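A.B. asks: Sequence first, then the predicted structure, then my questions.
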Amino acid sequence: MYVERASRLPGAVVWTNTPSRTGAGRVLPDGCMDLLWHDGRLLVAGPDTRAHLPDGATGPWAGVRFHPGTAPALLGVPAHELRDRRVALADLWPAARVRRLADRVNAARDPASGLEDLALRQAAGTEPPDPLLRQIVTALDAGRSVAATADALGVGARRLHRCSLSAFGYGPKTLARILRLNRALALARSGVPFAETAARAGYADQAHLARDVRELSGLPLGELLGRAGQRGE
């Protein structure tokens, strides 16, 4: 079962997931990165461009999902280097430090709280994210084109692309597409008819929505909505 709550770290979400069966839980792209705990180990989930399917690992998971664009500064790694990857935190930070952090998380009252404390300590020693990153997400999530976003924010197309690769893991067009998918899924899950969902989310028509959902999630829209929604490992 997947459960989440708002984190004390602004914009982040703390979650736990205990898959009911091997292979359960399709992770859809959302522009985010996660700090993960599983079986006593610390890992990082990079930004996805397609649905991530679990590799069969069983047992409970916990995670902190960071607001789009905020994790690279905390981890010290550009997002595009982790795109579509799950890596051990010890591959990014000194192994001895990660062992100490893992011991602290494992000794916490629960792994999710231990991860949240780790993220809060890391954020306290890191410069806050560039406000431009949140502005990019806000503009694209409102349905603005990449060109209109660049103009509105007063940045050139090349700078916007470089910034997006480093902060989100992919260019602004891909980020806009992923944000549009999540807008559409939120509408459809609330009961909005598919044709109206397509129009309100910014698709050309319902067929465009169906193609995008299948390509990014690997499932038809109706089947995807019929599954238990969860965002975890």
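C.D. replies: On my side now, so go ahead. Here the structure is a predicted model, which is why all the values come from computation and not from measurement. Residues are numbered from 1 along each chain as shown.
A.B. asks: C-alpha from now on. contacts and neighbour counts both.
C.D. replies: OK.
A.B. asks: can you tell me the helix or strand for the closest residue to residue 189 other than its chain neighbours?
C.D. replies: The spatial neighbour of residue 189 that comes closest, neighbours along the chain excluded (CA to CA, 6 or more residues apart in numbering), is residue 225 at 6.7 Å. Residue 225 is located in helix 221-226, with elements delineated by DSSP states H and E.
A.B. asks: for residue 62, same thing?
C.D. replies: strand 61-66.
A.B. asks: which parts of that strand are buried?
C.D. replies: For strand 61-66, burial by neighbour count (16 or more other CA atoms under 10 Å) applies to 61, 62, 63, 64, 65, 66.
A.B. asks: what's the single longest helix in the protein?
C.D. replies: Longest helix in the chain by number of residues (criterion: DSSP state H): helix 172-189.
A.B. asks: does residue 87 count as helix, strand or coil?
C.D. replies: strand (DSSP: H, G, I helix; E, B strand; the rest coil).
A.B. asks: An error on my part: the question was meant for residue 4.
C.D. replies: Classified using three-state DSSP, residue 4 is strand.
A.B. asks: Next: the one 10 residues further on.
C.D. replies: Per three-state DSSP, the local secondary structure of residue 14 is strand.
A.B. asks: That one: neighbour count?
C.D. replies: 22 (other CA atoms under 10 Å).
A.B. asks: mind listing what it touches?
C.D. replies: 4, 5, 6, 7, 62, 63, 64, 65, 112, 116 (CA atoms under 8 Å, 6 or more residues apart in numbering).
A.B. asks: how much space is there between it and residue 167?
C.D. replies: 20 Å (CA to CA, to the nearest Å).
A.B. asks: before we move on, what about residue 117?
C.D. replies: In terms of CA to CA, residue 117 sits 23 Å off from residue 167.
A.B. asks: Looking at the contacts of residue 14, which one is closest to residue 140?
C.D. replies: residue 65 (19.9 Å; CA to CA).
A.B. asks: Check whether residue 214 really touches residue 221, as I assumed.
C.D. replies: Yes. Using CA atoms under 8 Å, residue 214 makes contact with residue 221 at a distance of 6.8 Å.
A.B. asks: Check it against this one:
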Amino acid sequence: MKFDDDERILWRPRGAPRLKRFYTEVLAAALSRIREGVTDAVVPVGPALRISVELILREAMRDVARRVALFPTELFSLEWRDLERILREVFEGLGFGTELTRSSQDGGFDLALSCRVDERELTYLVEVKHWKTSKPGRRIYSDFVDVVVSNGASKGLLISTSGFGSKLLHGRVEVDRQLVRLGAADKVVELCQLYVRKEFGLWEQGLMLPTLLWNGTN
């Protein structure tokens, strides 16, 4: 037959023969579709919003957030920059406006969050420390308090998955405590779980974004 010499036909013991598709041809077709901004997603991607590495990474971070919500110990297998990206997706999914800073020029914070409460635009800064053993001390905390003040933010959240030293927890003055709250690994897990709950529509009506941000913090 026409394609036999090229071994294009797959002859099977039973059933009709099938035309083979070679890997290089499938790959070339896939690359062509990507360049044209065509995907198999439910929402088609048009010329103005083509597939990019950033979009792929952001969707992957959402999947990881769901994984952490179900299996909290997976949190400690993440790299520090990935955790920042995951929290960006989580906060955005919860309803905050989000801005992820560049790792080399973060200005003393990793995420800027915004929300509107009672006709007021509020801004919160988030600094993430994802260390294996060390715990942030008084100096890191004080520096972050200064960052929150200098940026005119409403408040700050310092997250440390390794926890905080007892001297820091018990040595803060009240004015600093009102400016910066502390959240440990369980706060990250809680945020991921809230993110999943909202995805499934299990959301407490009337829940204020600042409330969920500060719940479970010190």
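C.D. replies: Received the coordinates, thanks. Just so we're clear, the structure is a prediction, and the values are computed from it rather than from any experiment.
A.B. asks: Can you pull the TM-score for these?
C.D. replies: Here the TM-score for the pair of chains, by TM-score structural alignment, normalised by the length of structure 2, is 0.26; 81 aligned residues with a CA RMSD of 4.4 Å.
A.B. asks: the more surrounded of residue 117 and residue 167 of structure 1?
C.D. replies: residue 167 (26 against 18).
A.B. asks: Can you tell me the element the more buried one falls in?
C.D. replies: helix 157-168.
A.B. asks: Show me what counts as buried in that helix.
C.D. replies: In helix 157-168 of structure 1, the ones that count as buried by 16+ other CA under 10 Å are 157, 160, 161, 163, 164, 165, 166, 167, 168.
A.B. asks: wouldn't residue 88 of structure 2 be in contact with residue 112 here?
C.D. replies: No. Counting by CA under 8 Å, residue 88 of structure 2 does not reach residue 112; the two are 9.1 Å apart.
A.B. asks: Please identify every residue contacting each of those two.
C.D. replies: Joint contacts of residue 88 of structure 2 and residue 112 (CA under 8 Å, 6+ apart) are 98, 99, 100.
A.B. asks: Name the nearest residue to the last one, sequence neighbours excluded.
C.D. replies: So the one you mean is residue 100 of structure 2. Per CA to CA, 6+ apart, closest to residue 100 of structure 2 is residue 111, 4.8 Å.
A.B. asks: number of nearby residues for the one you found?
C.D. replies: Counted with other CA under 10 Å, residue 111 of structure 2 comes out at 24.
A.B. asks: I'd like to know how far it sits from residue 62 of structure 2.
C.D. replies: 16 Å.
A.B. asks: same question, residue 213 of structure 2
C.D. replies: 19 Å.
A.B. asks: More neighbours: which of these two?
C.D. replies: Taking neighbours as other CA under 10 Å, residue 213 of structure 2 and residue 62 compare with residue 62 leading, 21 against 18.
A.B. asks: Give the buried residues for the helix or strand where the more buried one lies.
C.D. replies: Secondary structure from DSSP H and E places residue 62 of structure 2 in helix 53-70. Residues of helix 53-70 of structure 2 classed as buried under the neighbour-count rule (16+ other CA under 10 Å) are 61, 62, 64, 65, 66, 67, 68, 69.
A.B. asks: For that helix, which helices and strands make contact with it?
C.D. replies: helix 80-94, helix 185-199 (3 or more CA pairs under 8 Å, 6 or more residues apart in numbering; DSSP states H and E).
A.B. asks: Could you tell me the angle between that helix and helix 185-199?
C.D. replies: 110 degrees (axes from the mean of the first three to the mean of the last three CA atoms, to 10 degrees).
A.B. asks: Helix 53-70 of structure 2 versus helix 80-94: what angle between them?
C.D. replies: 80 degrees.
A.B. asks: what's in contact with helix 53-70 of structure 2?
C.D. replies: 74-75, 82, 85-87, 89-90, 189-190, 192-193, 195-196.
A.B. asks: Tell me where structure 1 has strands.
C.D. replies: 2-6, 13-17, 33-38, 41-45, 61-66, 86-88 (DSSP state E).
A.B. asks: returning to that earlier point: compare the shared contacts of residue 88 and residue 112 of structure 2 and tell me which has the most neighbours.
C.D. replies: residue 98 (21 neighbours).
A.B. asks: Would you agree that residue is in contact with residue 115?
C.D. replies: No. Counting by CA under 8 Å, residue 115 is not a contact partner of residue 98 of structure 2; they are 9.2 Å apart.
A.B. asks: ok, the residue nearest to residue 100 of structure 2 to residue 91 of structure 2 distance?
C.D. replies: 10 Å.
A.B. asks: what is in contact with those two at once?
C.D. replies: In contact with both residue 111 of structure 2 and residue 91: residue 98, using CA under 8 Å, 6+ apart.
A.B. asks: Looking at residue 88 and residue 112 of structure 2, which one has more neighbours?
C.D. replies: Remark: of residue 88 of structure 2 and residue 112, residue 88 carries more neighbours, 23 against 19, as counted by other CA under 10 Å.
A.B. asks: check contacts around the more buried one.
C.D. replies: Counting by CA under 8 Å, 6+ apart, residue 88 of structure 2 has contacts 98, 99, 100, 111.
A.B. asks: Give me the nearest residue to the first one, chain neighbours excluded.
C.D. replies: I take that to be residue 98 of structure 2. Nearest to residue 98 of structure 2 is residue 113, by CA to CA, 6+ apart, at 4.8 Å.
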